[in-house]
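Participant: here's my sequence, what's the structure:
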Amino acid sequence: MNKPLILVVEDDKAIRKLITTTLETQGYQYHTAGTGEGSILEAVSKQPDIMILDLGLPDMDGVDIIKKVRAWSNMPIIVVSARSEDRDKIDALDAGADDYLTKPFSVEELLARLRVSLRRVRYDREKLQKDASVFTNGNLKIDYAAGCTWLDGEEIHLTPIEYKLLCLLAKNVGKVLTHNFILHEIWGGFASDIPALRVFMATLRKKIEKTPSQPKYIQTHIGVGYRMLRVGDEGNFPDPKP
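Facilitator: Now for the predicted structure:
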């Protein structure tokens, strides 16, 4: 991918300048918008690879922007916001954001999050050219058609719930999935709760992680949910213990 195009949606001129200067020094192309309406117009007309989005815009809440974009686009959306409460993060991620960075932030961390998202974009594009029935991530392989999973070339036996959880994470690799989203997708939101989800996730990790206390594939976002890392990305974000 040559010179990825980033859409920066931020009404604070100083922060917008900080982000765009950082992008420019790294060779990224960018467009900017300072309002929600402007961000939608830019997203539709410019078709950026990634959107960096502030939630507190003067004319529209950022969560509403995420929902509007998700109606027609799967581009990664990285939220950069002063809102630090878990509820704000969950709302944004449930609406379809891929990542959430709290202000104040370091430009190094922002660039790391961008690199992860760009790897996801590259992978998604390559995936269209491959057989979509097989997922491979490092030494982990899932054959969706056969309903089988291998690790280091050996088949591992998962319970039906563990397999569903693994497939859900794999089909959203690189994206934080909230507890509520997972519960709805796996159990319809009725048959289980967050403590039970943590138990299933712990048993799944024991089967696919060589060192469950230092997971390689499944990253915990405490109070929010889980993310499957593309192997090679996990070094960017230390994983809290579940």
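
Participant: CA only for contacts and neighbour counts going forward, please
Facilitator: Fine.

Participant: the chain: strands as residue ranges?
Facilitator: In the chain, the strands defined using DSSP state E lie at 5-9, 29-33, 50-53, 77-81, 99-102, 134-137, 140-143, 148-151, 154-156, 177-178, 218-221, 225-228.

Participant: count of residues packed around Ala82?
Facilitator: 15 (other CA atoms under 10 Å).

Participant: ok, it touching Lys103?
Facilitator: Yes - contact criterion CA atoms under 8 Å: Ala82 and Lys103 qualify, at 4.7 Å.

Participant: alongside the first, I'd like the structure of this one:
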Amino acid sequence: MAKTILVVDDDADIREVIHVYLRNEGYHVIEAEDGIQALEYLQKENVDLMILDLMMPRLDGVQTCLKIRLASNIPIIMLTAKGEDQDKITGLSAGADDYITKPFNPLELVARVKAQLRRQQLNTKQEEESSAVIRLEGLEIDRSRHLVTVRGREVSLTPTEFSILELLASHRGHVFGTDQIYEGVWKDPALYYSENTVMAHIRNIREKIEENPKTPRYIKTVCSPLSDSFDEAG
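Facilitator: Alright, predicted model coming up:
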């Protein structure tokens, strides 16, 4: 059965280009012109992935993403303005799993869609195979339930944030570079944007699980002149 992709953008031409390329790959594509219409579709359609524009009238991409994350963990790829790093960080902070900047290469977007769907399938398979709970001095990660608690307080993480935390927690004391984290979580080779993507997610995770994100207890940074690496400590 074909996967259903919801494309949300107020620009009809952009929707049409994305629609054509995804349809040629065998996907079932639904189009929405703003966040309100997108939320209406989600109530009646079984959507497997969403491509969501950041800037839209009525309900923008950030607010739409926040509302979706209250009830769903479907993969979300955010479309952001070229060169606006803050837009990328804002999109990821709202719960997006990935982003691509306008103007974009439709073939790259299709590749991102495939990667997100592949990762979702792998994560589902891993969850079915493992029901272990990882415990690290006040931090508990329940793999089967996709549930994280810190000293008994439930923490809401996006699917990507959960996967990063699970990767680090499963290799306590091991130092990971940002490229390693990207390849381990996204299941794709690291590219030029990988470091910024990983760093934005790491910041979000720290804000949610650390008592003081500036002096983290669980995810610590080991700095080198060329890159940041991360060490999961208990």
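
Participant: TM-score for the pair, please.
Facilitator: Comparison of the two superposed chains (TM-score structural alignment, normalised by the length of the second structure) gives a TM-score of 0.66, and 179 aligned residues with a CA RMSD of 3.3 Å.

Participant: quick one: the residue positioned nearest the centre of the first structure from Tyr144 of the first structure, how far?
Facilitator: Centroid check for the first structure by CA atoms, centre = their mean gives Lys175 as the closest residue, at 2.0 Å. Per CA to CA, to the nearest Å, Lys175 of the first structure is found 20 Å from Tyr144 of the first structure.

Participant: one step back: which one of the strands of the first structure is the most hemmed in?
Facilitator: Here the criterion is mean neighbour count by mean count of other CA atoms under 10 Å, and of these the winner is strand 50-53, at a mean of 25.

Participant: residues in contact with the residue nearest to the centre of the first structure?
Facilitator: Asp98, Asp99, Arg227, Met228 (CA atoms under 8 Å, 6 or more residues apart in numbering).

Participant: switch the cut-off to 6 Å
Facilitator: By CA atoms under 6 Å, 6 or more residues apart in numbering, the contact set of Lys175 of the first structure is Asp98, Arg227.

Participant: could you do Tyr226 of the first structure as well?
Facilitator: Tyr226 of the first structure neighbours (CA under 6 Å, 6+ apart): Val176, Leu177, Gln219, Thr220.

Participant: distance of the second one from Thr35 of the first structure?
Facilitator: The spacing between Leu177 of the first structure and Thr35 of the first structure, counted by CA to CA, is 27 Å.

Participant: again with the first one
Facilitator: Val176 of the first structure sits 26 Å away from Thr35 of the first structure when distances are taken as CA to CA.

Participant: do the last one as well
Facilitator: When CA to CA is applied, the distance between Thr220 of the first structure and Thr35 of the first structure equals 33 Å.

Participant: quick check: closest non-adjacent residue to Ile100 of the second structure.
Facilitator: Spatial nearest neighbour of Ile100 of the second structure, chain neighbours left out: Leu79 (5.2 Å); criterion: CA to CA, 6 or more residues apart in numbering.

Participant: I'd assumed Ile65 was in contact with Leu55 of the first structure.
Facilitator: No - in this structure, Leu55 of the first structure is not within contact of Ile65 by CA atoms under 6 Å, at 8.6 Å.

Participant: what would the strands of the first structure look like in TSV with distance to Arg125 of the first structure?
Facilitator: Shown next, in TSV, are the strands of the first structure (distance: least, CA to CA, whole Å):
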stretch	distance to Arg125 of the first structure
strand 5-9	15
strand 29-33	19
strand 50-53	14
strand 77-81	17
strand 99-102	20
strand 134-137	14
strand 140-143	19
strand 148-151	23
strand 154-156	28
strand 177-178	21
strand 218-221	22
strand 225-228	18
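
Participant: for the ones you listed, which one sits closest to Ala43 of the first structure?
Facilitator: strand 5-9 (7.3 Å; CA to CA).
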